[in-house]
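# Just to be clear, the model below is a prediction. Sequence and coordinates:
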Amino acid sequence: MTRVVVVDDQALVRQGIRGLLEVAEVEVVGVADDGQSALDVIAATAPDVILLDLRMPRYDGIWTLKQLRGRGIGIPVLVLTTFADDTLVLDALRAGARGYLLKDVTLEQLTRAVHTLAEGGTLIAPSITDRLLRAIRSGPSPVGADAPPVQDLTERELEVLRLVAEGYSNREISEALFLVEGTVKNHVSTILLKLGARDRTNAVLRALHEGILR
């Protein structure tokens, strides 16, 4: 059973998400009402996935993402919020979020997203994808102005990168391309190096910005 922590400043939302996920056999091992309390709960429970709201008083979602990254905590974060602002989406992804959903999703969509992230994939709500792509391509590089130049990817690496962009986990990529999972992991590591990216989400963002993915 996938274990999650829910971070949201509204008690009713936390209770509602807990109840829904437990019906879907996803275990909620902890809840928090802001970023600071979230760090304590996450340290105590070591969940598989973190569900994180962005707009919270005191310590918000972006602050929490930066703290997790700064402390070397690699637990995948699924942003679950009511806000689809382009800048906010990009800020969350650049800060390390692996998924971004709006709170109008169905239980099935939320559950699938949780499992996708737990298995190493990424997922962004289709309703914001087109706007996000336009914002990425028209703005500065997602990895910063001091990032190294992009190196050419092989055809196989491009195949892997396309599946990463679609949210596939390493296991799913290995099945789709008939590769050993360890080989997929090696390809992903090489892709990150060639794109100068720190993680899968950042690699996809830079690939979109550079026109490698369309």
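Here it is on my side, so go on. Remember, predicted model here, so these are calculated numbers, not experimental data.

# okay, CA-based contacts and neighbour counts for the rest of this
Noted.

# By residue count, what's the longest helix in the protein?
Among the elements of the chain assigned as helix by DSSP state H, the one spanning the most residues is helix 181-195.

# The helix or strand following that helix versus helix 181-195: what angle between them?
Read in the C-terminal direction, the helix or strand following helix 181-195 is helix 200-209, with elements assigned using DSSP states H and E. Between the direction of helix 200-209 and that of helix 181-195, the angle (axes from the mean of the first three to the mean of the last three C-alpha atoms, to 10 degrees) works out to 50 degrees.

# take the one below as the second:
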Amino acid sequence: MKLNHVSPARAIEEDEARSLLKGQTIGLVAGNPLLLAAMNLLEFFRGKVLWAVTCEKEALQEAAVQAPDLVILTDELEQGYGPSLIKELKTTAPNTHTLIFLAKETAVVVEECLEAGAEGICFNSNISDGDGDFVKALRAIAKRGVYYPEQVRKKAGYVGANPFAMVLPNDITEREKEVLVGLTEGLSNKELTAIR
């Protein structure tokens, strides 16, 4: 994989990320200390990071003291597990949103993240060719929506001939289906109410 760090598209994405994160506070959680340090050094995170840790327990302790607006994390932690951390954060810091990057790109892990309540799920393998997944996730979360790119939805079994039959009860209304589709596309509550 080769990253082109000076491309015009990348500069536009960085500007949008900077704009979307304006006024936001961030917690970073990654099991790999090198990755954590690199994330912490990103220019568009400057002045926004409240804390950066490698373990689930440390993240929960920090969030109890200073709950950030957004926690960006990985599934693999030095101690603990990303989806488990998301689930705990939803209890201890309910206003904190989460964006998780998955190294383990399996249906089981995706399902664990969905059940935990992650607002954004991205695959590590799509970082260089994910069509701006990071910025799209930030955009959706800023609108109080969710972002699950097509690769994630496919892995979870939500893309196919009849995805609703796979995961939803039979008595779901058409309106409920529309809302769920809108949520997977990252629509905000205001945008969801405008559908119709």
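Cool, the structure landed. Everything quoted here is computed from the prediction, not taken from an experiment.

# if we can go back for a sec, distance between the longest helix of structure 1 and the chain's centre?
The gap between the average C-alpha position of helix 181-195 of structure 1 and the chain average comes to 18 Å, counting by C-alpha atoms, centre = their mean, to the nearest Å.

# Stretch 142-157 of structure 2 too?
Taking C-alpha atoms, centre = their mean, one finds stretch 142-157 of structure 2 lying 9 Å from the centre of the chain it belongs to.

# got it, and stretch 75-91 of structure 1?
Taking the mean of its C-alpha atoms, stretch 75-91 of structure 1 sits 9 Å from the chain's own mean (C-alpha atoms, centre = their mean).

# looking at structure 2, where would I find the counterpart of that stretch?
Stretch 75-91 of structure 1 lines up with residues 96-112 of structure 2 when matched by TM-score structural alignment.

# Buried residues, the matching stretch. List them.
Residues of stretch 96-112 of structure 2 classed as buried by neighbour count (16 or more other C-alpha atoms under 10 Å): 96-102, 105, 109-112.

# Please, where are all the strands along structure 1?
3-7, 27-32, 49-52, 77-81, 99-102, 123-124 (DSSP state E).

# Read off where the shortest one ends up in structure 2.
This points to strand 123-124 of structure 1. If you align by TM-score structural alignment, strand 123-124 of structure 1 falls on residues 147-148 of structure 2.

# give me the number of residues near whatever residue of structure 2 lines up with residue 152 of structure 1?
Under the alignment (TM-score structural alignment), residue 152 of structure 1 maps onto residue 173 of structure 2. Using other C-alpha atoms under 10 Å, residue 173 of structure 2 has 10 neighbouring residues.

# Distance of residue 173 of structure 2 relative to residue 99 of structure 2?
Between residue 173 of structure 2 and residue 99 of structure 2 the distance, using C-alpha to C-alpha, to the nearest Å, works out to 29 Å.

# Then residue 40 of structure 2?
Spatial separation of residue 40 of structure 2 from residue 99 of structure 2 under the definition C-alpha to C-alpha is 15 Å.

# got a list of what the spatially most central residue of structure 1 touches?
Centrality entry for structure 1: nearest residue to the mean C-alpha point is residue 98, 0.6 Å, by C-alpha atoms, centre = their mean. Under the criterion of C-alpha atoms under 8 Å, 6 or more residues apart in numbering, the contact partners of residue 98 of structure 1 comprise 76-79, 117, 121-123, 200-201.

# Pick out whichever of those sits closest to residue 56 of structure 1.
Using C-alpha to C-alpha, residue 79 comes nearest to residue 56 of structure 1 of the contacts of residue 98 of structure 1, at 12.5 Å.

# about what we covered before: can you list which of the contacts of residue 98 of structure 1 carry over to structure 2?
For those, the contacts that persist in structure 2 are 76-78, 117, 121-123, with contact defined as both residues aligned by TM-score structural alignment, their matches' C-alpha atoms under 8 Å.

# now the residues you listed in a markdown table, with distance to residue 56 of structure 1?
As requested, those are arranged in a markdown table below (distance: C-alpha to C-alpha, whole Å):
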| residue | distance to residue 56 of structure 1 |
| --- | --- |
| 76 | 19 |
| 77 | 16 |
| 78 | 15 |
| 117 | 23 |
| 121 | 26 |
| 122 | 24 |
| 123 | 22 |
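
# which one of those is nearest residue 63 of structure 1?
Using C-alpha to C-alpha as the measure, the one of those that approaches residue 63 of structure 1 most closely is residue 77, at 12.8 Å.

# pretty sure that closest one is touching residue 93, no?
No. Taking C-alpha atoms under 8 Å as the contact criterion, residue 77 of structure 1 and residue 93 are not neighbours in contact, 9.7 Å apart.

# which neighbours do those two share?
Between them, residue 77 of structure 1 and residue 93 share the neighbouring residues residue 99, with contact defined by C-alpha under 8 Å, 6+ apart.

# just to revisit the earlier point, who's in contact with the match of strand 123-124 of structure 1?
Stretch 147-148 of structure 2 is touched from outside by 119-122, 136-137, 140-141, 183-186, with contacts defined as C-alpha under 8 Å, 6+ apart.
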